[in-house]
Structures are given as structure tokens and as C-alpha cells.
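# can't give you the sequence, but here's the structure:
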């Protein structure tokens, strides 16, 4: 019996360890500024710059005050600030984004962040936001946000923001990963390369195969 308890505890510890390492790990040094070269210490997908060569520029980004062009098919533009823009974010487990929305109808389409929870604050305008829980409930949580309001989108869940105001809208979001990733649902399903077999999508969405083929021929805009 004691042997079984030991095995059970060992399995639980192993599972906990694997789950903990599924997201950004806690750093074991002050910083690990990312570099593209391969002659450094490899940490979490990036190599570390020699600490003696690190400067303040490695932790700096400028330009989030600049409004972005939203005259595109979805009416929004996301300006990410993750480890690709600030090398010093490597191993720190956070990132940021600015989102600009065109007047009424500007949409950040349904998408997920596979590696990060998102917290969003509205700086200007009025947004209708929401997320959907996982199967089998598929419960929709929505809220209309005004300037100064904050909303959280749990990690991995499909969510969206839609400008319901008559003016431009701006929001900032913080994410719990140096590189949270983004999967825009329509783009992934109907715009994959190579395309998903139309028979699969026709059955999955209960659509006529011709409708699926039509959707796969459309241009799916990437607003990131």
C-alpha cells in the first residue's frame, strides 16, 4: 500500500512538473536578453546575450502612442510588443499589445492565445468584448466596455473585441507570456496552407461543400 502511495505521489509530482513547464518558466537569473545567434546559452526558445553586452536598448520599445491604420477588411490593427520587439522580455513571462479599432464595426476577430491569459484596458471608445468557454458548455461571457474599463480573457479561450462606438477605439492588453501566440479562428480554419479538405469542413460546420470552397478562396486578413 505504501508503495502504491509513493507511485501515486511520484506520478502527481511528474504531472505537476510537466504542467508547470507548459508555460513560461520562472527565470533563474536577472535577465536573458534574446539574440538570434546560436553561440549563447539556450533558454526557452531563445539564446541569451552575454550579460556584459546588454544595454538599456534591449529593454526598450517606442511607438505605442502612434495610432495605427485600421482601413483593412476587419477594421483593426494589433501592434504587439513581445520578445520579438523587446529582446529583454525573454524568460520574463509578459508582453503587451496596442489594438486600434475603426469606428463602429472595427473588429479584433475571434482568436485565441495558446500561451497566455490577456487583460485588456480600454483607453478610448466603447468595445463589445467576450469569450467562450470550452466544451461542452461553450458558454459566452460578454460585456460592453467604456474608457477605463478592464476585462480578462482566460488563456486559450476564443475571444474577440468589437467597436460599437461611433469613434475610433484604442485598447492596450497585457499577456502572461513573452510570446503568447495568436490563432485567428477564421484564418486558421479557412485560410490554412495547404487548405483543409473541404469535406472535413463541410461536415464539421454542417455547410454545403460549395460554401466551404467559397470561404477557402477568400483572402483572410491578418491584423497582427
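Right, received. Where do you want to start? This structure is a prediction, so every number in the text was calculated from the model and none was measured. Numbering: from 1, shown residues only.
# hey, let's count contacts and neighbours off CA atoms from now on
Fine.
# what's the local residue count around residue 118?
Neighbourhood size, residue 118 [other C-alpha atoms under 10 Å]: 24.
# please apply the same query to residue 222.
Using other C-alpha under 10 Å: residue 222 sits among 15 other residues.
# any idea which helix or strand carries it?
Here residue 222, judged by DSSP states H and E, is contained in no helix and no strand.
# and here's the other structure:
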């Protein structure tokens, strides 16, 4: 028996309710649903034929302490190269236990008097740089071409926002060392000069001469150089 004054939802109301419910349940989880997801490196055809945005997970019962350990950052990087710098990463490729945790580290060593970590970007991460030894001139460029720079000393911290071109340059007379924390398990790195003039195959000559407003010979010279990768 229908109660006087009662109101029952119409078909349209049910549809709206269903749509709202679907929207809520289809949203991604704000945090992991398990303690960890140790990356699984496998050569099995069935698995390797599938590409995922990240890494597959190993059975957590098979995880060990070594999955969360990396000793490489204690070792100074070899700066005897054209750039005078060396980046030692500690991301999911080195630490399987970082998978799904959204963070990684790197050590950067700089040779005295001009060691350079050249202009580059991390397409998937913001970077927080802490100077451990030495003096660095650092900076980044915004999307409207504003340059933010600072001279950093031991203990100083500087932030490079995600995706923006940035650099570090050793202006001191001694070796410099910095540690970087990045907001991705696999931040990626695109070094500007390498990407523009060292791509494979090369970018069309007409594109580069017009983009940089220089003679063909200048671009050809730059494309013939050996672009060293310090990563």
C-alpha cells in the first residue's frame, strides 16, 4: 500500500544514481592496496608480450630484504668525461622494491672547475636536489622562458619542477656531490643537446636550421659531434 505523500525515484533518477555510483567506483585508488609490489623481471613470452605502465609484481611471499636494497650510491661516479659529471640512478631498475611507490634517488658527481650536469628534463618527476659537498650553480627554465637560478652550498636544497629544463654546474675548485630525490620510480631523462642534435635518425636539417636560425653548416657540425650521456 502506497503511503500518502511518499515520493519514489523515477527512471531518470535511477539512471543518475547509477552514473554517479559508477563514477565513484571507477576512480583510481589513492594509495597502494598492499605493502609492496616488488618488480618482476621476466623473459616469459606470455608476459613479455604485454606492456604495462610500470612493472609486474612478484609474489610478495618471495620478496627478500635485497629487493629493497642498493649500495651503488656510496660509490663516487667517474667524472673523467667531456661533461665532467656522472649520474648514478637508484630507481626501479636498480631497486625492484620501488615498484609502485612513486619515488627514486640519484647521486650526481661533478668534477672541479666546471663539472656540468647539462640542461635536461625529467618527463615524469619533480626533483629535489641536496648538495652534499661543494658549490653548485643551478637553475631551471619555465614554460614562459623565465630562468630561476641559485648558488648552492653544502646542505642547501633546490627544487626542479616536473618536466622543466634544468641544470647543475660546479663553480667550485673541488669535487662536488649532490643527491636527488625524484617523484617517480622511473623519472626518465631527456638531455636537450643529445635529443636535438644526436637523435637517431637525425632530425631533418631544414627543421633545425629554421628552428635555431643558423646556417646549415652549424647544424651539420653539431650533428656530427659525439654527444656524451652522463647517466
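Arrived safely, thanks for sending. Worth saying up front: this structure is predicted, and the values here are computed from it rather than measured.
# let me see the TM-score of these two.
Taking TM-score structural alignment, normalised by the length of structure 1 as the basis, the two superposed chains have a TM-score of 0.86; 207 aligned residues with a C-alpha RMSD of 2.4 Å.
# structure 2: which residue goes with residue 187 of structure 1?
Counting by TM-score structural alignment, residue 187 of structure 1 lines up with residue 194 in structure 2.
# test my guess that its match contacts residue 227.
Yes - with contacts counted by C-alpha atoms under 8 Å, residue 194 of structure 2 reaches residue 227, the gap being 5.5 Å.
# still on that earlier bit, how far away is the match of residue 187 of structure 1 from residue 37 of structure 2?
34 Å (C-alpha to C-alpha, to the nearest Å).
# tell me the buried residues in the strand or helix carrying residue 144 of structure 1?
Here residue 144 of structure 1 is covered by strand 140-145, with elements defined by DSSP H and E. For strand 140-145 of structure 1, a neighbour-count test (16 or more other C-alpha atoms under 10 Å) marks residue 145 as buried.
# name the helices or strands packed onto that strand?
strand 127-132 (3 or more C-alpha pairs under 8 Å, 6 or more residues apart in numbering; DSSP states H and E).
# against structure 2, where does the strand it packs on fall?
Against structure 2, strand 127-132 of structure 1 falls on residues 136-141 (TM-score structural alignment).
# repeat for stretch 149-163 of structure 1
Under the criterion TM-score structural alignment, stretch 149-163 of structure 1 matches residues 156-170.
# okay, buried residues for the matching stretch please.
Quick answer for stretch 156-170 of structure 2 (16+ other C-alpha under 10 Å): 158-170.
# map residue 75 of structure 2 across to structure 1 for me.
Under TM-score structural alignment, residue 75 of structure 2 pairs with residue 66 in structure 1.
# hang on, I meant residue 208 of structure 2
So, by TM-score structural alignment, residue 208 of structure 2 is matched to residue 201.
# the closest residue in space to that match that isn't next to it in sequence: neighbouring residues, count only.
Nearest non-adjacent residue to residue 201 of structure 1, counting by C-alpha to C-alpha, 6 or more residues apart in numbering: residue 212, 6.7 Å away. Neighbour count of residue 212 of structure 1, defined by other C-alpha under 10 Å: 20.
# helices or strands next to the helix or strand harbouring residue 212 of structure 1 in the packing?
Per DSSP H and E, residue 212 of structure 1 falls inside helix 209-216. Packing partners of helix 209-216 of structure 1 (3+ C-alpha pairs under 8 Å, 6+ apart): helix 185-190, helix 198-205.
# mean deviation, the longest one versus structure 2?
Okay, so that is helix 198-205 of structure 1. Comparison of helix 198-205 of structure 1 with structure 2 after fitting gives an average deviation of 0.5 Å (mean C-alpha distance after the TM-score superposition for structure 1).
# pull the distance from that helix to the chain's centre.
When distances are taken as C-alpha atoms, centre = their mean, to the nearest Å, helix 198-205 of structure 1 is centred 26 Å away from the chain's centroid.
# list the contacts for the most centrally placed residue in structure 2?
Central residue of structure 2 (C-alpha atoms, centre = their mean): residue 187, 1.7 Å from the mean position. Residue 187 of structure 2 makes contacts with 104, 122, 123, 124, 125, as judged by C-alpha atoms under 8 Å, 6 or more residues apart in numbering.
# can you tell me the closest non-neighbouring residue to the second one?
In space, and not counting its chain neighbours, residue 122 of structure 2 is closest to residue 189: 4.7 Å by C-alpha to C-alpha, 6+ apart.
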